[in-house]
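Engineer: Everything below, folded, please.
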Amino acid sequence: MFENLTVLNNYVQQFGHWAPLVLFILFVIQAALPVFPYIILAAAGGMLFGFKLGFFLAWFGALCGACLAFWICRLLGYNPLAKWLDNRYGYNIDNHNPTVAFWSIMISRLIPFVPTPLINVAAALGGVSFFVFVTSSAIGKLPTAILYTGLGLALFNAQDINTILLIMAATILFLLGLRFLAHRLSLKGHAEEHQEM
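Structural biologist: As a prediction, the model looks like this:
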């Protein structure tokens, strides 16, 4: 991870005043087509630009990329993408319930283990309104953007290996806590769905 951060930092820094825009574009690309890890980008944002600007780039860039992917999926249509979802992730879009979309998307964004393309494609093809997609994605992306940007800043400021290990352990515990919370919210959402039936 540290080698990747160094390479990315050096790459982005070479753009000088354009560096924040370059990092923003990388976040958009990562959210639409995740070819490199979000945690590396967000940590680089914290290291290079401090917490405030790094967080904004991580959160808003990921949100813009998700919106771009949503609209591309809508334009491409149902059949080819539904088949891709089923083949790639074993997810049948016909089983998707748009009435619980807000909670489903938000919880999926909270759990950093759910593939971003799965969320974007399922929402676009599952009849989810763009407003619900944007608001749930914006809220769901906040914790990881804060955490990973803060992680990058903390690693940049850390002077010894013990501090770095402590930061990484705290990050893992926080992610496990998010996963537990998301699971609890998911159970609550399913219970509410069954009550409506």
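Engineer: okay, CA-based contacts and neighbour counts for the rest of this
Structural biologist: Fine.
Engineer: The residue lying closest to residue 43 once chain neighbours are set aside sits in which helix or strand?
Structural biologist: Closest residue to residue 43 apart from its sequence neighbours, by Cα to Cα, 6 or more residues apart in numbering: residue 152 at 3.6 Å. Taking DSSP states H and E as the criterion, residue 152 maps to helix 130-157.
Engineer: Could you check the next helix or strand after that helix and say which residues are buried?
Structural biologist: Downstream of helix 130-157, the next assigned helix or strand under DSSP H and E is helix 161-196. By 16 or more other Cα atoms under 10 Å, the buried positions in helix 161-196 come out as 164, 167, 171, 175, 178, 179, 182, 185, 186, 189.
Engineer: Do I have it right that the fifth one meets residue 110?
Structural biologist: Which is residue 178. Yes: applying Cα atoms under 8 Å, one finds residue 178 in contact with residue 110, separated by 6.6 Å.
Engineer: what's in contact with the helix or strand encompassing residue 81?
Structural biologist: Applying DSSP H and E as the criterion places residue 81 in helix 78-89. By Cα atoms under 8 Å, 6 or more residues apart in numbering, the list of residues contacting helix 78-89 from outside reads 73, 91, 92, 93, 118, 121, 122, 125.
Engineer: before we go on, could you also do this sequence so I can check it against the first one:
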Amino acid sequence: MKNIKKSTWVKIGIIVGLICIYLFVTPVRTGIKKIVFLFSMLDVDAIKGYILSFGIWAPIISFLLMVFQSVAAPLPAFLITFANAGLFGWVKGALLSWSSAMAGAALCFYIARIYGRNAAEKLTSKFALEEVDKFFDRYGNYAILIARLLPFISFDIVSYAAGLTAMGFWSFFWATGLGQLPATLVYSYVGGMLTGGTKKFVFGLLILFSLSILIYLMKKIWNDRNSKKTADNTEKIERN
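Structural biologist: Got it, this is the predicted structure:
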């Protein structure tokens, strides 16, 4: 009992501490609001300018930005992926984006695992988690691999949802890393070459591709669900 009570107080203390920092440390509160605003603009150049403003600390700031967007789902991670490619070159940018996204995914996983569903719902949304739950029930670990093929879509809700399952951390971690790596390399390479109107055009294509994949997956889930219902009804009729 003492250990349980101690761990509970530690969890509460961390939450209270973070809230106090946000409420009473003005630079932190102002900085978070600015970051959220930058993400809402969907402007890679704005993100690049913000990262560059920190000089030699730019890679560390980029790393922390990726972790922040992971926790504060569903901010778009692809903005940082493109910004890193433009600032540090596509190879170093890809490595930075991949490693920071992995750190963010692990943090989301453990937040859900330690604090439970209520905390995950507040950081994401109840509806989104319920939908991901269904996806996990149907596809299990493959859900992680599928979602990680789309790095320009926030994957963080899936990371939270994985933390609520019985899935082991290392199974989650390896599936995340393998699924994310190919797309991160591709989009870092493309992002390093984008400028002006071409950038907007590619963004449009990425969004269209993303929506197409999501529609396909939702249609597949819907068809599978209907097939299962039909099979269940047939079985009931045969029994009667």
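Engineer: Report the spatially closest residue to the most centrally placed residue in the second structure, excluding sequence-adjacent ones.
Structural biologist: For the second structure, residue 156 is the residue whose C-alpha lies nearest the centre (Cα atoms, centre = their mean; 2.4 Å). Distance criterion Cα to Cα, 6+ apart; nearest residue to residue 156 of the second structure, sequence neighbours excluded, is residue 70 at 5.4 Å.
Engineer: Residue 45 of the first structure now?
Structural biologist: Nearest one to residue 45 of the first structure, counting by Cα to Cα, 6+ apart, is residue 54 at 4.2 Å.
Engineer: Quick check: the aligned residue for that neighbour in the second structure?
Structural biologist: Aligned counterpart of residue 54 of the first structure in the second structure: residue 93 (TM-score structural alignment).
Engineer: what's the counterpart of the residue nearest to residue 156 of the second structure in the first structure?
Structural biologist: For residue 70 of the second structure, the residue aligned by TM-score structural alignment is residue 31.
Engineer: and if you look at residue 36 of the second structure?
Structural biologist: Matched to the first structure by TM-score structural alignment, residue 36 of the second structure sits unpaired.
Engineer: And residue 36 of the second structure, how close does it get to residue 87 of the second structure?
Structural biologist: 20 Å (Cα to Cα, to the nearest Å).
Engineer: just the buried residues of helix 161-196 of the first structure now: which is nearest residue 15 of the first structure?
Structural biologist: Each of those was scored against residue 15 of the first structure by Cα to Cα, and residue 164 proved nearest at 28.2 Å.
Engineer: that older thread, now for the residue nearest to residue 43 of the first structure, how many residues are close by?
Structural biologist: 26 (other Cα atoms under 10 Å).
Engineer: Residue 151 of the second structure now?
Structural biologist: Neighbours around residue 151 of the second structure, by other Cα under 10 Å: 22.
Engineer: roughly how far apart are it and residue 185 of the second structure?
Structural biologist: Applying Cα to Cα, the value for residue 151 of the second structure to residue 185 of the second structure is 10 Å.
Engineer: Ok, residue 140 of the second structure next?
Structural biologist: 25 Å.
Engineer: and these two? which has more neighbours close in?
Structural biologist: residue 185 (20 against 15).
Engineer: and the top helix by length along the first structure, how far out from the chain's middle?
Structural biologist: Across the first structure, the helix with the greatest residue count (assigned by DSSP state H) is helix 38-76. When distances are taken as Cα atoms, centre = their mean, to the nearest Å, helix 38-76 of the first structure is centred 8 Å away from the chain's centroid.
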